[in-house]
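Here is my input; please provide its structure:
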Amino acid sequence: MTRRTVIKAAGAGVLASGAATSARGASRAAEGDTLVVVEKSSHAVGFYDVASGRSLGTVQLPDYPHEMVVDSRRRFAYVGHYGVRMASTVGEGGAAVFVIDLVGRALARTIDTRPFRRIHGMGIDRDDRLYALSEERAVLLGFDDPATDGAPSRAVPTHGVKTHLFTLSHDGERAYVTGLLSHTVSLVRPHDAAVPPLLVTPGQLPESSCLSRDEKTLFVGARKSSALVAVDARTMEVRHSRKTGGDPLRVYTLDDERLLATDITAKTLTVWSTDLRPIRSLRLDGTPAAVSLHPSEPLAYVSLLDTDRIAVVDLDRLAVVGGFGTQREPDSSVLLPARP
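Next comes the predicted model:
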């Protein structure tokens, strides 16, 4: 039985309760796994044992770090210094990428990105080249060897306004950048600034996106339009749009047939088909922001901003099977499995 069949058998369209159990209620597959979490209002990155919820250490950072990615060797994490609490917060923000030593659980060094500020969206490709998005300048920065680089290797304009997040192709040759004020998604070529970006307006306030497994379709959450939108990843033409009835903050690819979306108005986690049909929703006990997925098990780790907790969700049953407390406002996270 496939994962999709399990969820459908549990009842398509059903809204399940998300009452959290203890961290020990999580799958045995999670024993020994570590969750690395950006705790933006505690200005830190925290390390947690998933099975027990026990804190393993904290790396203190300057004010308001936000997004994070990890290299393929799980040696370093790279955290953007946004420098303000929210996108609506006025201020020049931060101008740095923090390099976190995941083995030593310490700040290894800081890459200065000035004059590019409000570093928010972060991405890393299959060759471990790093990309960081300056919201203030609407420029995508590239780092060919981020473990040692002291400055960006390149920068390309995105032609959006208030560019917040981006989705990267595996080879790093395409980046899809959302503009919160331009209400656009830009297809840019991070390694060739001479190629003009292709833009589309998928709806109002597009924030997050994800690529299908074959990288032919881009799925976008248009927050003010309350819609999920499917866009041709090459032509940037809208293929299909579906109203969600809420505020789709983040969207993720689960497999060839399913997406996962967080809704911060309804406080739900919803599984959607890739043809944009709702399959099942889970109501949570907090406001879901970012999600990280276990690389080999059907588990999701959902950051609940307003309750300072991580909810561990079994994606086969779409049920909360564990959870633990964090410091203030957990945001992006990465799961480091005990067994690679």
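
going forward, measure contacts between C-alpha atoms and count neighbours the same way
Will do.

got the contact list for the residue nearest to the spatial centre of the chain?
What sits nearest the mean C-alpha location of the chain, by C-alpha atoms, centre = their mean, is Ala290, with 5.4 Å. Ala290 is in contact with 250, 262, 302-303, 331-333, counting by C-alpha atoms under 8 Å, 6 or more residues apart in numbering.

Now the second one, please; I'll put the structures next to each other:
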Amino acid sequence: MPGDIAVYHMESEKLLGMIPVGIGPGYLTCFPEGKKLYVPNRGSATLSVIDCDSFIVKRTIPVGKNPQALVIDSAGAKGYVAGTEEQIISVIDLHKDEVINTIPLNLYPSGLALSRDGKKLYVSHQAGCSISIIDTEHHQAADTFHLKDYPKNSPLSSPDLALSPVGLALSPDGTLLYLILSPENRVSVVDLGLRGEVASIPVGRNPQRIALHPSRPLAYVTNHDSDSISIISTYEHQVLATIPSLSAPRELTLTPEGSQLWVTNGCQLTLIDTETKAIISTLYAPLSVQTRQGVAISESHRQLLLSEVLPCNTQRPYSFVTEKLYFKPPKPFDLTIHHQFPIPAAIAEGLIFEEAEVKHHSISILPIPLRPNYHHLTFSLRIPYKIIYRDEQNQLHELKDAIHHVLSAVETHLTPSRIKQNFNLRIFTQSEVIGKSVPTPNSLDLIIRTQLVAMQQIHPTE
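The predicted structure follows:
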């Protein structure tokens, strides 16, 4: 569905406006001078160019299908967009804002990192664990090396799974690459001179993105399924601390001086003090926003005089309105699940929970007698998850399944205007393993505890 860019003022934390863009926007990147913002739209296969002074989309550039990442050189001359589905890199002239070349790859590009001089572009790939080095002067792949090979029939060799390495960062001296390996819950440190891994850093479950501090030897990693951020020493290559209690963090960026960390999680933007590791504030999404998919910081509006008038046009033929539902949290529920692995001996490596889904035809809303605007809400839910495991040859595989449950009589506050015929309910849950056993060498029993943490109602409006 069409997306919007929410614009906040950094000091006041005030929402300045909403900028309509394409379908599925994410991976925002600012022009070095801070006057333009580039937004890849995954569902539209386009790149939106936004003027940071007027909050207007100045140009829309067609790029490869499913653009997954974007980097811009320090001089502001060129940008590079990874078109994952078409296995290409689109080269953008940032002065003319147009595609000037296309670099074909035989692998599915996902993460991008650019050398300081802009002469080398490092590309990680979704299928398997490999790095391509692009010569940016001649616009061609100069080299590709593999850190690990997965068997062709392994789930981890399939690009359809959208697996890491996606998160990718280059050390300031240009000698090391930091790759997030989500299925293995770790960060791989790659020496570009040796063309191999020199360190492995365990982090939380399902890590997503990594950001390097601009002046200190630190890196920050969002752990989506652990609801946390790992703080890594880039000297010692180990986790120094963990910032907990962040619901499903995904994207992150640091302010230019490195004093604050901005993290997208769910429908909110969380600001963290990097010195104290404390949450400074939480900026909640406007009504038309459903989820946070990217964050970037521009210097353009630091001195802006704020007013109550939004300086951008927020009109669409339609929009999707998101409303928070207030409810009395029900007790957590426990479920025992049994898994039979398809191989004689398997070693479970990790468990990754995905976003909960509501079976919309199962929703029931019943008023509570003598309590106006209070209702009992009952619905069936499904929480997809996957278990990562190793076989006897030490190869990684994954087993997919889902938790099915009915939440009964959740006490909610709903005014008559909010109870509509098409009640589109969205929920956020938090699950954890509280017990496990291995009945046989190729089976696993898990006791999962899940609690409901937030509910939203989403509906289109003219």
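
which of the contacts of Ala290 of the first structure tops the neighbour count?
Ser303 (30 neighbours; other C-alpha atoms under 10 Å).

where's that one, which helix or strand?
Per DSSP states H and E: Ser303 of the first structure is located in strand 299-304.

helices or strands up against that strand?
When contacts are defined as 3 or more C-alpha pairs under 8 Å, 6 or more residues apart in numbering; DSSP states H and E, strand 299-304 of the first structure packs onto strand 288-293, strand 309-314, strand 330-336.

what comes into contact with the second one?
Which is strand 309-314 of the first structure. Under C-alpha under 8 Å, 6+ apart, the answer for strand 309-314 of the first structure is 20, 23, 26-27, 298-304, 319-326, 330.

Just to be sure, Pro196 of the first structure is in a helix?
No - per DSSP: H, G, I helix; E, B strand; the rest coil, Pro196 of the first structure lies outside any helix segment and is coil.

How many residues are close by the closest residue in space to it that isn't next to it in sequence?
For Pro196 of the first structure, ignoring the flanking residues on the chain, the nearest one in space by C-alpha to C-alpha, 6 or more residues apart in numbering is Val188 at 7.2 Å. Residues lying near Val188 of the first structure (other C-alpha under 10 Å) number 25.

Val188 of the first structure -> the second structure?
Under the alignment (TM-score structural alignment), Val188 of the first structure pairs with Val190 of the second structure.

Tell me which residue of the first structure matches up with Leu177 of the second structure.
With TM-score structural alignment as the criterion, Leu177 of the second structure matches Ala175.

right, and that match touches Leu168 too?
Yes - the pair Ala175 of the first structure / Leu168 is scored as a contact, 4.5 Å apart, by C-alpha atoms under 8 Å.

For the first structure, which segments count as helices?
3-9 (DSSP state H).

ok so, going back, columns distance to Tyr64 of the first structure on top of the helices and strands packed on strand 299-304 of the first structure, output as a markdown table?
Below are these laid out as a markdown table (distance: least, C-alpha to C-alpha, whole Å):
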| stretch | distance to Tyr64 of the first structure |
| --- | --- |
| strand 288-293 | 15 |
| strand 309-314 | 18 |
| strand 330-336 | 11 |
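
check contacts around the residue nearest to Pro196 of the first structure.
Contacts of Val188 of the first structure (C-alpha under 8 Å, 6+ apart): 156, 158, 174-177, 195-198.

and which of the residues you listed is nearest Arg223 of the first structure?
Nearest to Arg223 of the first structure out of those is Val177 (C-alpha to C-alpha; 15.1 Å).

now the closest one: how far from Phe166 of the first structure?
Per C-alpha to C-alpha, to the nearest Å, Val177 of the first structure is found 4 Å from Phe166 of the first structure.

more neighbours, these two?
Val177 (31 against 25).

right, and that one touches Ser186 too?
Yes - using C-alpha under 8 Å, Val177 of the first structure is in contact with Ser186, at 5.0 Å.

between the two, what contacts are shared?
Joint contacts of Val177 of the first structure and Ser186 (C-alpha under 8 Å, 6+ apart) are 158, 160.

ranges for the strands of the stretch 251-400 of the second structure?
260-265, 268-273, 279-284, 319-324, 326-327, 333-340, 347-353, 357-367, 374-390, 396-413 (DSSP state E, counting those that start in this stretch).

and for the longest one, what span of the first structure is it aligned with?
The counterpart of strand 396-413 of the second structure in the first structure, counting by TM-score structural alignment, does not exist; no residue aligns.
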